[in-house]
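In: Have a look; sequence and predicted model below, questions after that.
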Amino acid sequence: MCSSSSTALEKAVDNSEVTQEEIVLPRRKTWDKLAVLQTLASTVNRDPTAAHYIFQDDPFLMPRNAANSRLYSLSKESGRNAAKYIIQNFPQYFDKTFAEPNVPCLMPETLTPQIEGVSEEALKERIRLRRVKESVDMFDQLVQAGTPVSLETTNSLLDLLSFYGDAESTSEKEEEAKEDLEEPEVNASEQKAPKRQFQRGSQSSGPRWRENNHAERIFKIMPERNAHSYCTMIRGMVKHGAASKAYDMYIDMLNERHKADVHTFNALIKAVPYLKERFIERWELAKEFLTHMAQQEVQPNLLTFNALLKTLRRCGGVGRNMCLMVLKEMEALDIEPSLATYDHLLSIFYRGVDLPQSGIISEVLDEVEKRSFTPQDPDDANFFSTAMQVCCDLKDIKLAYQLNETMAKGDNWKFLDVDRLNGYW
């Protein structure tokens, strides 16, 4: 009897110890900044028949058709940009602070350089303020004066030039536009014509990569270059339409025994259709980049596979044969597809006159309706419009209803902006 009671007592002690080990009381609970708003939003169901939320401030501006919807949305955004322009260019008229307590993030930003003179700190400040022309001029003055510029600062300048394509940032363009208004004698024929897009649908219109521009000139005179320098130049060249230059820069990078990062490989894979003409050559070059990633121990991410699928969209029958292999590789690496992944898949199989059966899109919708997606790729927003167009081409009303139910699930409806929503309906 005593032995059984002692055994029960030992088990109770062991259970209490296990319980004490499992219970961990955190000293502080960290909440997301949007946790309260998300909780409040979850208590209200969305009305699918209501107008877009940007029109709900003024009932008079409720659009009745697609043309009014586009006109009202552009007008509202134009007014918002005009207000930003006034605040940023005339901050002296908005120096009265009546808010208690004062919220600095809601006050006008200081966009004018505060450090005077020619120094590396002044160059860093102009790079941070995204003043492209002033940054280049400051760098040239430092070089002419014999003042060494650190590799980190030079790489930051290359980042700025590669992003803007050796052109002015938005604030500098606004200042030049104001100067043009003050000088009406400038000939209209001297104004620069708008440039073509490098990549339709995914890249915004911007300047092309000029020969021997500021980025290339600064890169050539750098006394020391690291992997960041090469990666920045490659991504900038791909972004602004110089795919062949980007590939040559990548070869030079390999010769210098530097390793590229995953973002650089993603950019190179997107540029494959502009480097090769034949479909099979495009696929072989894409495989070569993937092989280099494995050799350099660079882990692919979701954007890598989406870039590969986007390239396969322009590979004809080769793309149809290889895209399912890409999806299996994603599954092996435990990478969940995004809406852009399914958008590329639909474009591969349903692009052309002879449309296949509705088997692929049925499987895609079955997978999509199981999840609520968050934005991970800029091309995610194209899925619902593409899928609805496929349903329309197949004349399958059941698939269209299934897609519409998927769109209304969770926050998936947020992927449709005003323009895409009009095309969707």
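Out: That came in fine, so what should we check first?
In: C-alpha only now, for contacts and for neighbours.
Out: Will do.
In: Run the chain-centre distance for the helix or strand Ala83 falls within.
Out: Ala83 belongs to helix 66-89 when elements are defined using DSSP states H and E. Centre-to-centre, helix 66-89 and its host chain are 23 Å apart (C-alpha atoms, centre = their mean, to the nearest Å).
In: Check which helices and strands whatever helix or strand comes next after that helix sits against.
Out: Going down the chain from helix 66-89, the next helix or strand is helix 120-128, by DSSP H and E. Judged by 3 or more C-alpha pairs under 8 Å, 6 or more residues apart in numbering; DSSP states H and E, helix 120-128 is in contact with helix 132-144, helix 151-164.
In: Could you say which of these is packed most deeply?
Out: Comparing these on average neighbours per residue, with mean count of other C-alpha atoms under 10 Å, the densest one is helix 151-164 at a mean of 21.
In: Below is an additional structure, to be compared with the one above:
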Amino acid sequence: YMFQDDPFLMPRNAANSRLYSLSKESGRNAAKYIIKNFPQYFDKTFAEPNVPCLMPEALTPQIEGVSEEALRERIHLRMQKESVDMFDQLLQAGTPVSLETTNSLLDLLCFYGDDKPTPEKEEEEKESLEEPEHHLIKNLSRENNHAERIFKIMPEKNAHSYCTMIRGMVKHGAYSKAYDMYIDLLNERHKADVHTFNALIRAIPYLKDKFVDRWELTKDFLNQMAQQKVQPTLLTFNSVLKTLRRCGNVGRSVSLLVLKEMEELDIGKRSTVFIICSDYDIPVSPLEHKRCVDCYIWYLSNLAGLLQCCDLKDIKLAYQLNKAMEKGDNWKFLDVDRLNGYWSKFFSLLCMMEQIEVVLKWYKEMSSSLFYPTPKNILDLLQALDAANQLEVIPTVWEDVKNLGFSRRQDLLEEFLSLMSRDQHPSEIQLAFAKCAEEIKAAHEPAGPGQVPLEWTGSALGHVVVLFSRVGRTQDAWNMMEHFQQINRIPTDKVMDEFLNCAKQTNGSDEAIKMVKLAASLGLPSSQRLKSRTEEEFELSETQKKALESIRWDGDSSDSDSSDSDRE
């Protein structure tokens, strides 16, 4: 469950859900910003129970003076300028700095560059970890930056020193320098770690122009990893796939070979195919293999898998995809919009292919916790209920429609009214249907200033009249009948017969006569039949009989003229 707050404040549709989630995350980020930038206002360290990870971090150096311990503290606090200044002061004083501390300073400078870290820059740096962007080509790519200067004057360097510089150069766009630094590392007979190789592989598109040369250099790096006995990781293959994405047809031809190699090394994880699946139209059929199910989570985020399932009407494959999506933290790969889109497609397929009991079970478990049904989902559910002859569930679905804010959707209202008025049901169900019809009627009326009322259609009016008539609400039914003249529509024979049945049950002779007058004024062919029914089935007073006889039929004159001509 995503929402654990006051249920009355919980979002009730997909749009509000997205706003809720973004607001919640924004509030969390705002709190982090305040506590990080204004720690002086959070100096109270008393808490019961005391949870160290929730206490504000001390950002003020506690060690005074110029010493290696003070330098390490400033490096830990990510204070680049102060750390570099103290490092220079130690060298000027003739105090040697240990290799470990110097490497830590290089780590700091290669990650952030020469700029002071800020929350905005840290977020930018996180994004740049995946793929270098041209706007980050600064700091380590320019001459005489602090990292290069300190690296050059280091009396002793180890593999960590070289690897840190290589990763920093790739990160900040100095690709040629990074490759030259790797050659220096090999000349010094050091070995690169897996993270350095990953960075170098990501830099290949910026080192070589031709697609073939890029793939050859990629293979070269992979062979060197094997020679140096460096075990590739998931990130290694992700880096390879990202490089292949920039290798055109060459990348298309070898990408599946890379996936096969991953399979043999038991590195077939879900994120490894994110890159190639979007560019190379890989079919969903390999999902029969368990490991491929984990890999093809990309299809879920793109909804391509479920679209194929819907086209093929393959519910088993949809369940298999859903099992992969629910495995572990796979759902986190779908943002709020795509997550709701995924569940919407999945539920539509359930309505199409599953038994109604299964559909209702999923609907109960999914609603308000996993997804917010779209109008199409509601229509699919209504069709499934109709096919299974379980229309008694409609009032419950209508409550959800109101909560979702769809109570003014004309297509939904028409479908609800059509299903509820089509057949006769037991009295308890009819009362529930009439209540729904009353609320739908209210949706057609202005609820407040500036709100435009919905326009009545002839079919919607007729359905409401039928629903009111079946529960004996004669006056309400007649009020709806009067709307037909206002919108210039003609009620059907079924609507008028239902109304007369209701008037008969409630001894509403006056309403029956009004019905006959309305039919006559509209010139309906059934008006004579309605008059006959009224005379036969109702106990009319003399006044009512005269009123019935005095009704003027629009077709009387024309009928008489035609009869006279026939006689002649």
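Out: Cool, the structure landed. In this text, all values refer to a predicted model and were calculated from it rather than measured experimentally.
In: Give me the TM-score for these two chains.
Out: Overlay of the two chains. TM-score (TM-score structural alignment, normalised by the length of the first structure): 0.68; 333 aligned residues with a C-alpha RMSD of 3.4 Å.
In: picking up where we left off before, same list as before, the helices and strands packed on helix 120-128 of the first structure that is, but in CSV and with distance to Lys84 of the first structure included.
Out: CSV is the format used below for those (distance: least, C-alpha to C-alpha, whole Å):
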stretch, distance to Lys84 of the first structure
helix 132-144, 20
helix 151-164, 21
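In: For Asn404 of the first structure, find the nearest of the ones you listed.
Out: Minimum separation from Asn404 of the first structure across those (C-alpha to C-alpha) falls at helix 151-164, 37.3 Å.
In: What mean distance separates that closest one from the matching residues in the second structure?
Out: Compared with the second structure after the fit, helix 151-164 of the first structure shows a mean deviation of 0.9 Å (mean C-alpha distance after the TM-score superposition for the first structure).
In: Now do that helix: which elements does it pack against?
Out: So helix 151-164 of the first structure, by 3+ C-alpha pairs under 8 Å, 6+ apart, packs with helix 120-128, helix 132-144, helix 214-221, helix 227-239.
In: ok, back up a step: out of the helices and strands packed on helix 120-128 of the first structure, which gets nearest to Lys96 of the first structure?
Out: It is, among those and with distance given as C-alpha to C-alpha, helix 132-144, at 30.4 Å.
In: The closest one versus helix 120-128: what angle between them?
Out: 160 degrees (axes from the mean of the first three to the mean of the last three C-alpha atoms, to 10 degrees).
In: Relative to the second structure, which residues correspond to helix 132-144 of the first structure?
Out: Using TM-score structural alignment, helix 132-144 of the first structure corresponds to residues 80-92 of the second structure.
In: still on that earlier bit, redo the helices and strands packed on helix 151-164 of the first structure as CSV? Include distance to Thr153 of the first structure.
Out: Output for those, formatted as CSV (distance: least, C-alpha to C-alpha, whole Å):
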stretch, distance to Thr153 of the first structure
helix 120-128, 7
helix 132-144, 10
helix 214-221, 12
helix 227-239, 11
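In: For Asn102 of the first structure, which of those is the nearest?
Out: helix 120-128 (24.6 Å).
In: what about the closest one, distance to the chain center?
Out: Computed by C-alpha atoms, centre = their mean, the chain-centroid distance of helix 120-128 of the first structure equals 26 Å.
In: That one to helix 151-164, inter-axis angle?
Out: Using the same axes, to 10 degrees: helix 120-128 of the first structure against helix 151-164 is 20 degrees.
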